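**Student:** next one to model:
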Amino acid sequence: MLSICLIFFYILLIISLTLFYFSMFFMFNDLVLFIEWDLVSLNSSSLVMTILLDWMSLLFMSFVLFISCMVILYSDEYMYGDLYMNRFIMLVLMFVLSMMLLIISPNLISILLGWDGLGLVSYCLVIYYQNVKSYNAGMLTALSNRIGDVALLMAIAWMLNYGSWNYVFYLESMKGHFEMQFISWMIVLAAMTKSAQIPFSSWLPAAMAAPTPVSALVHSSTLVTAGVYLLIRFNNLFINTNLSKLLLLFSVLTMFMAGLGANFEYDLKKIIALSTLSQLGLMMSILSLGYPNLAFFHLLTHALFKALLFMCAGSIIHNMKNNQDIRGMGAITLSMPLTTSCMNVANLALCGMPFLAGFYSKDLILEMISLDFLNILIYFLYFLSTGLTVCYTFRLIYFSMSGLSNSMSLNSISDEYYIMLKGMMGLLFLAIMGGSMLSWLIMVTPMMICLPFYMKMMALLVSIIGGYMGYEIFKYKLSWELFLLKNYFLSNFIGSMWFMPYLSTVGMNYYILNMSYKIIKTIDQGWNEYFGGQSIFYYSKNISLLNQMIQNNDLKVHFYLFVIFIILILMLMLI
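**Tutor:** A predicted model of the protein is given here:
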């Protein structure tokens, strides 16, 4: 009898291949299908569900479903023995369906449904392993994404100025209007939160608390790419505006920060998460320069090798009995040759190794940057970030695969998880061939970029230098760790994503709660209480007691009052 994972694997694979065929058909015939489905019609009001099908949405859906089916196949063995396996698979499917809704929506309301669906289900998946760390990570993920949800709600409210939420009708005609500019600011804010750009970057590595198959899905084609996809659709709104310049700055800084931080990280999954952040910065920056097709191209190629990279990392963690520290690995090529081969292919594709998937999109992006009119800071950060990518990749390879084994003396590391390997093999072929196939499909006419020789070779040269630096620095592990100990502030600043997790967690609540505590102690329960409610009550009580004592018809009190009365009369007479 087939397990639930295998049933959904076959269903999603068939749908993915069908969508791929249709995307090719739409692309070659230059078709766009706009479907309006009248859900409810009452008098003159109607509730209409709109669906936009073009080559881009169909191709992206096909890739999402293909990666999802491989992840579900992989989960069959990775999550084996889990008591709530069916619940896990259903959550993953809800996640994928939310992404589908977001991809095919030309309407801000249905985009919000998919967008919120992603946020809600991601929270459920991040807290899947129920412990304090997972709860904190889930809350950080959910609350960071809520900022984007609020921005989308504001954009929806502002779209009421036009009488319809179908943004595709207004992108070109209303481009210069103040209302549309405000909407573009809100959309960019929403995309920055979902794609974890500075200053919302801290949730992305925290979301690693989720099971590894979920990480493979989230970081390749679903949650983090939703923001990029949204900006691809809204690209016409903010090109050549101040907003695009601001987005360019933030995204390039994100790319640089993530590349730098990954060189100081020892957690295997967090290194790969930071590499995702770096690639997202690359996609957002090329979008802000006005190349949506290039961003989409890199989005797809990145999805292929990043899903494979997470699957390989999950297989290694599974074998290492849930140890994620790369310092505890070493020489795993001897025990897991097939997994490490897949991981090396994915890593080299990430670096932009010629003729692997990442090369076609990454090299093209860097050449377009060289061709564009950019200032030296942006240009320098682009190539420095590319060098850092290769640097942390070679560091990862050095720590985990070469040298001597640093794990326990008695271990059972092997390549015997066959179903997990099948899931990885499905993506291995596309991580090698996917880039060239997509470049032939998306860019039918070959792009001829004419540059001077030294600029043409810049990307390759930076990659070689980065790889060499990564190997040389981390070969001397002891001296590197001593350097980090001596420069504690620097390593802590760079290694903690420029203190962003502190600002997003402790910085957001500790100081505010501390101030409110002091206000309560000093004002509400302090002098305000003393001179206010409590004091009035105290004096009123004393006066009423005195009054009550006087009104007790006591002979002694009457005599006292009589004497006081006589004294007062005598005093008045003397005056």
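**Student:** make it CA atoms for all contacts and neighbour counts henceforth
**Tutor:** Noted.
**Student:** does M99 touch V224 like I think?
**Tutor:** No. Applying CA atoms under 8 Å as the test, M99 and V224 come out as separate, 10.6 Å apart.
**Student:** and S516, how close does it get to N528?
**Tutor:** 15 Å (CA to CA, to the nearest Å).
**Student:** compare those two (neighbour count), which wins?
**Tutor:** Higher neighbour count among S516 and N528: N528, with 15 against 12, using other CA atoms under 10 Å.
**Student:** helix/strand/coil for that one?
**Tutor:** helix (DSSP: H, G, I helix; E, B strand; the rest coil).
**Student:** for it, give its distance to I536.
**Tutor:** 11 Å.
**Student:** and stretch 253-272, how far out from the chain middle?
**Tutor:** Averaged C-alpha coordinates place stretch 253-272 at 14 Å from its chain's average position (CA atoms, centre = their mean, to the nearest Å).
**Student:** what's the end-to-end length of it?
**Tutor:** In stretch 253-272, first residue to last residue: 18 Å (CA to CA).
**Student:** same deal with stretch 202-216?
**Tutor:** End-to-end distance for stretch 202-216: 18 Å, by CA to CA.
**Student:** mind listing what's buried in the helix or strand containing Q534?
**Tutor:** Here Q534 is covered by helix 533-551, with elements defined by DSSP states H and E. Buried residues in helix 533-551, counted by 16 or more other CA atoms under 10 Å: none are found.
**Student:** one more, so I can put them side by side:
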Amino acid sequence: MVVWNILLNFISMVFLLIVSFSSLTISLWQLMFNKCFIIEWEFLSLNSTSVVVTYIFDSMSLTFLGFVTFISSMVLFYSGDYMAGDYNVNRFIYLVLAFVFSMVILIISPNLISILLGWDGLGLVSYALVIYYQNEKSANAGMLTVLSNRIGDVMILLSIGLMMNLGDWNFVLISNYLSKENFVLMMSLVTVAAMTKSAQIPFSAWLPAAMAAPTPVSALVHSSTLVTAGVYLMIRFSDALMDSVKTWLLLISCLTMFMSGLGANFEYDLKKIIALSTLSQLGVMLSILALGFSNLAFFHLLSHALFKALLFMCAGVVIHNVKEFQDIRYMGNLSKFMPLTSMMMNLANLALCGFPFLAGFYSKDLILEVAALNPLNMISFVLYVLSTSLTVCYTFRLIYYSMFGNFNLLSCSNISDESKIMTNPMLGLSCGAIFMGSILSWLMFPEIYMICMTLSMKTLFLLVSLLGALIGYWVNFMTLNFKLFSLKFYMYSCYAGSMWNLPFLSTFNLNYLTLSILGKNFVLMDKGWSEFIGGQGLYSTLAFYSYNNQILQDNNLKIFMKMFLFSFLILLMF
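**Tutor:** A predicted model of the protein is given here:
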């Protein structure tokens, strides 16, 4: 069994690597010659509409597909050591492959019906991965995750019904029609679906809760698969977004940025801090998309995938070495014991902050400058500035606690970087975190953006980043004063550190009584009166009248009348 697991892991990794390099090579060729391939076949013809299964292979879908499969192959390689002692590692590999397959279907589907297969697949497999460690905490987190994502599934189903008015579900080809005001309801439903998948307010609670999954899954989910599915869907729908939808999407995404950055500064769980940083970057992507720059959102989506996967892998190595503790207060001075992991973790953190000439700098700095150049309202601009400062603040707080603070682990501990199976894929992603930002900017933007700003506005984001770094390091260096300050304003600290009470509100009244009432409603209504009056009742009524109509059509009435008249005449004769 162990040999089969190793072989399955190796074959899957090699296959995903081949798909990755093939996809990236073809996408470069398509980008150079402006080509696009569409494959479709008719699955079902219904009245005047045709249900068509469509797959699109353009430069955007193939580039994203290449990144997803590359990160997935690195995660599988990394899992070979991280999950080595697990008894159900084969189940883990199958679930990861199903997860990647669902994401691939979602990426290459321009049809809203076929995209539902990947969309639902991501929700189902993510639930199975979140409850992988079978305990009460994982079960609660999985239930919160699947119920939150189910709202988005319902929105997609309603959008499919509304798009039937157009006679086609290919949203790439008919985006000009969808941009009209009479389709504002449908675009609002699609936007809400994307918000649930990308965990924007008020659906943010499930993202930190999903950290109950194994760390390799977190590296995959938070970099390029589940949470980015909503952003990718909005990028595909970007031509059809109306100004009214863009306005409230911009406000919600900016609030999500600020809320997650503030919460990360009060969090002590290593994986939850990185999860909140993912939430902040998703807000950055959706906010610049709401301003009308979908290409910048896609650029940041790709660069963020590399350094966020690297950051989660480094966190997994750290957690593995510090006896499975996730509290950063138990860590400290790890740069002395784990220099290679510490170097790569600091590299990923600096890329997240937008340090010059790393991957995050090319996308994040461009997004901030373009956002400041466009006519923003004051609330969104202030939230942009504060979120940028908070990102650097919690990053340097994390670096201080884990890498350079006092060593707070057990006195007899063996901490090292000796696992090459875990460090080798991290080295591959480190190269991506250094070089891919500049490479992608050259490929995606052959014509540079013309940005004209004043000196004060140009240096504003640099100054607030430096200020956030100083606050994040200095305040946490003076740990006693910060703790006393937090205790003095305990209520405000709890409010800021609990994501504005969203986890409580998301599970409000979700207890055994509520679930039992919902179960009875399902039995009595969905499978009872609603079924009798609705679908099954309509089917039975139509079948009954169709059967009687068929009897009439078979001329049985004429035969009956002839026999009746013949019998009546015989009676008259006697």
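**Student:** give me the TM-score for this pair.
**Tutor:** TM-score of the superposed chains, computed with TM-score structural alignment, normalised by the length of structure 2, equals 0.87; 514 aligned residues with a CA RMSD of 1.9 Å.
**Student:** before we move on, back to that, and the helix holding Q534 of structure 1, which stretch of structure 2?
**Tutor:** On structure 2, no counterpart of helix 533-551 of structure 1 exists by TM-score structural alignment.
**Student:** off-centre distance for that helix?
**Tutor:** 63 Å.
**Student:** what's the following helix or strand after the helix ranked longest in structure 2?
**Tutor:** For structure 2, the helix with the greatest residue count under DSSP state H is helix 2-33. Note on helix 2-33 of structure 2: by DSSP H and E, the next helix or strand toward the C-terminus is strand 37-46.
**Student:** which parts of whatever helix or strand comes next after that next one are buried?
**Tutor:** Sequence-wise, the next helix or strand downstream of strand 37-46 of structure 2 (DSSP H and E) is strand 49-57. For strand 49-57 of structure 2, the neighbour count (16+ other CA under 10 Å) marks S50, V51, V52, V53, T54, Y55, I56, F57 as buried.
**Student:** and the angle from the very next helix or strand once past strand 49-57 of structure 2 to helix 2-33?
**Tutor:** Remark: after strand 49-57 of structure 2, the chain's next helix or strand is helix 59-82, criterion DSSP H and E. Taking axes from the mean of the first three to the mean of the last three CA atoms, to 10 degrees, one finds helix 59-82 of structure 2 and helix 2-33 inclined to each other by 160 degrees.
**Student:** OK, contacts around M163 of structure 2?
**Tutor:** W169, M186 (CA atoms under 8 Å, 6 or more residues apart in numbering).
**Student:** that one corresponds to which position in structure 1?
**Tutor:** Looks like M163 of structure 2 aligns to M159 there (TM-score structural alignment).
**Student:** now do A433 of structure 2
**Tutor:** Under TM-score structural alignment, A433 of structure 2 pairs with A431 in structure 1.
**Student:** under a three-state scheme, what state does its match occupy?
**Tutor:** helix.
**Student:** was I right about it contacting M343?
**Tutor:** No. Checked against CA under 8 Å, the pair A431 of structure 1 and M343 is beyond contact range at 10.5 Å.
**Student:** could you check the distance from whatever residue of structure 1 lines up with P202 of structure 2 over to S504 of structure 1?
**Tutor:** In structure 1, P202 of structure 2 lines up with P199, judged by TM-score structural alignment. From P199 of structure 1 across to S504 of structure 1, the span is 9 Å (CA to CA).
**Student:** higher neighbour count, these two?
**Tutor:** With neighbours defined as other CA under 10 Å, P199 of structure 1 and S504 compare such that S504 has more, 18 against 15.
**Student:** now do the same contact list for that one.
**Tutor:** S504 of structure 1 touches L140, F200, S202, counting by CA under 8 Å, 6+ apart.
**Student:** so who does the counterpart of V52 of structure 2 in structure 1 touch?
**Tutor:** Taking TM-score structural alignment, the alignment pairs V52 of structure 2 with V48 from structure 1. Counting by CA under 8 Å, 6+ apart, V48 of structure 1 makes contact with E36, W37, D38, L39, V40.
**Student:** the second one corresponds to which position in structure 2?
**Tutor:** Aligned by TM-score structural alignment, W37 of structure 1 pairs with W41 of structure 2.
**Student:** ok, D267 of structure 1 next?
**Tutor:** Mapped onto structure 2 by TM-score structural alignment, D267 of structure 1 lines up with D269.
**Student:** touching, that match and M331? I think so.
**Tutor:** No. When contacts are counted by CA under 8 Å, D269 of structure 2 is not listed as touching M331 (11.1 Å).
**Student:** which one of these two has more residues nearby?
**Tutor:** M331 (24 against 17).
**Student:** how about that one, what's its partner in structure 1?
**Tutor:** Using TM-score structural alignment, M331 of structure 2 lines up with M329 in structure 1.
**Student:** what about the helices in the stretch 301-450 of structure 2?
**Tutor:** Using DSSP state H, counting those that start in this stretch, the helices of the stretch 301-450 of structure 2 run over 334-337, 339-353, 359-373, 378-399, 420-444.
**Student:** nearest to I108 of structure 2, of these?
**Tutor:** The closest of the helices of the stretch 301-450 of structure 2 to I108 of structure 2 is helix 420-444. By CA to CA, the value is 19.3 Å.
**Student:** now that closest one on structure 1. Mean distance?
**Tutor:** Compared with structure 1 after the fit, helix 420-444 of structure 2 shows a mean deviation of 0.5 Å (mean CA distance after the TM-score superposition for structure 1).
**Student:** any buried residues in whichever helix or strand comes after that helix, and which?
**Tutor:** Following the chain from helix 420-444 of structure 2 toward its C-terminal end, the next helix or strand by DSSP H and E is helix 455-477. For helix 455-477 of structure 2, burial by neighbour count (16+ other CA under 10 Å) applies to 458, 461-462, 464-465, 468-476.
**Student:** ok, the counterpart of L350 of structure 2 in structure 1 - contacts?
**Tutor:** In structure 1, the residue equivalent to L350 of structure 2 is L348, according to TM-score structural alignment. Residues near L348 of structure 1 by CA under 8 Å, 6+ apart: L356.
**Student:** could you measure L348 of structure 1 against I104 of structure 1, distance?
**Tutor:** L348 of structure 1 is 32 Å from I104 of structure 1, by CA to CA.
**Student:** likewise for L91 of structure 1?
**Tutor:** Look at L91 of structure 1 and I104 of structure 1: by CA to CA, they are 20 Å apart.
**Student:** more neighbours: which of these two?
**Tutor:** I104 (22 against 17).
**Student:** corresponding residue for that one in structure 2?
**Tutor:** Using TM-score structural alignment, the equivalent of I104 of structure 1 in structure 2 is I108.
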